[in-house]
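Q: One predicted model, sequence on top.
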Amino acid sequence: MDFFTSVKTCLLDKYTSFEGRASRPEFWWFMLFCVLVQAVGQGIFRHWLMSILSLALLVPSFAVGARRLHDTGRSGWFQLVGLIPLIGWAIEIYWMALPGSPDANAWGAPVADVQPVQAPGQY
């Protein structure tokens, strides 16, 4: 999954979907998008407009985080671990970086991290 596909999936297709699984590329590309929007927005937009933009990205961020945890076999509620002072964020980043379980779990079939590459000349 590439950058634009990930953003499209998280913002248009699965904006409020907390069900299913999300691959590592889907999660990390969307998080990069959120960081870029925040960084650029801080320099361009007024404070109140940036607040609205941040709120608009809040739900899909939690949704893709829950789906990413589902891919590793954990409940989406484990995002609350990030609230633990000093170490919660590190634990959460570690979980998000783990590969997904290769077998189907309670949240569905595995998500392929990479698309198969075709040899040149084959379509």
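A: Ah, there it is. Numbers count the residues shown, from 1 in each chain.
Q: make it CA atoms for all contacts and neighbour counts henceforth
A: Noted.
Q: in this protein, which residue is closest to the centre?
A: Phe27 (2.6 Å; C-alpha atoms, centre = their mean).
Q: can you map out the helices along this protein?
A: 3-8, 24-44, 47-71, 88-97 (DSSP state H).
Q: Below is structure B, check it against A:
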Amino acid sequence: MQWYLKVLNNYAGFEGRARRKEYWMFVLFNFIFELIVRIVDAILHTHSLLPFLYGLAVLIPSLAVSARRLHDTGKSGWVQLINLIPVIGTIIFIVFMCQDSQDRPNKYGPVPKEFYNE
């Protein structure tokens, strides 16, 4: 949960780097919260209003943590646009998100401190 909150606290921070753990824990908790919101939406019959509002609220943090994750692997945040290519683009994006972090400072910033704590 701390990783999810860390991403939300850095709401629009596109600079710097994010470790694999930070990114994937955010994705996991985002998925869980999305399921909860969809269940509540079905119970309340709000016609997809709640999932829309939740998705809108986490759009910028999702883009920001993805950009920081790409920075951690040495790629530009603009590489996220590869998701616009149906199927293949999404597969390539997932592969990029699973890659190891660069273990040295790069042009996007120093190695995240947590890297050494694992």
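A: Thanks, I have the structure now. What you are looking at is a predicted structure, and each value in this text was computed from that prediction instead of being measured.
Q: Got a TM-score for the two of them?
A: Superposed pair, TM-score by TM-score structural alignment, normalised by the length of structure 2: 0.89. Supporting alignment: 112 aligned residues with a C-alpha RMSD of 1.2 Å.
Q: Packed most tightly, which of the helices of structure 1 would that be?
A: Neighbour counts (mean count of other C-alpha atoms under 10 Å) averaged over each of those peak at helix 47-71, with a mean of 19.
Q: And the contacts of that one?
A: 10-11, 14-24, 26-27, 30-31, 34, 38, 41-42, 75-79, 95-96, 100-101, 107, 110-111 (C-alpha atoms under 8 Å, 6 or more residues apart in numbering).
Q: ditto for stretch 75-87 of structure 2
A: For stretch 75-87 of structure 2, contacts defined as C-alpha under 8 Å, 6+ apart pick out Phe14, Ser66, Ala67, Arg68, Leu70, His71, Gly89, Thr90, Ile92, Phe93.
Q: Let's see that with 7 Å instead.
A: Ala67, Arg68, Leu70, His71, Gly89, Thr90, Phe93 (C-alpha atoms under 7 Å, 6 or more residues apart in numbering).
Q: what's the span of that stretch from first residue to last?
A: End-to-end distance for stretch 75-87 of structure 2, by C-alpha to C-alpha, to the nearest Å: 20 Å.
Q: Could I get the helices of structure 1 in TSV, plus columns for distance to Pro116 of structure 1?
A: Output for those, formatted as TSV (distance: least, C-alpha to C-alpha, whole Å):
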stretch	distance to Pro116 of structure 1
helix 3-8	16
helix 24-44	15
helix 47-71	20
helix 88-97	21
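Q: which ones are touching Val7 of structure 2?
A: Val7 of structure 2 sits next to Pro61, Val65 when contact means C-alpha under 7 Å, 6+ apart.
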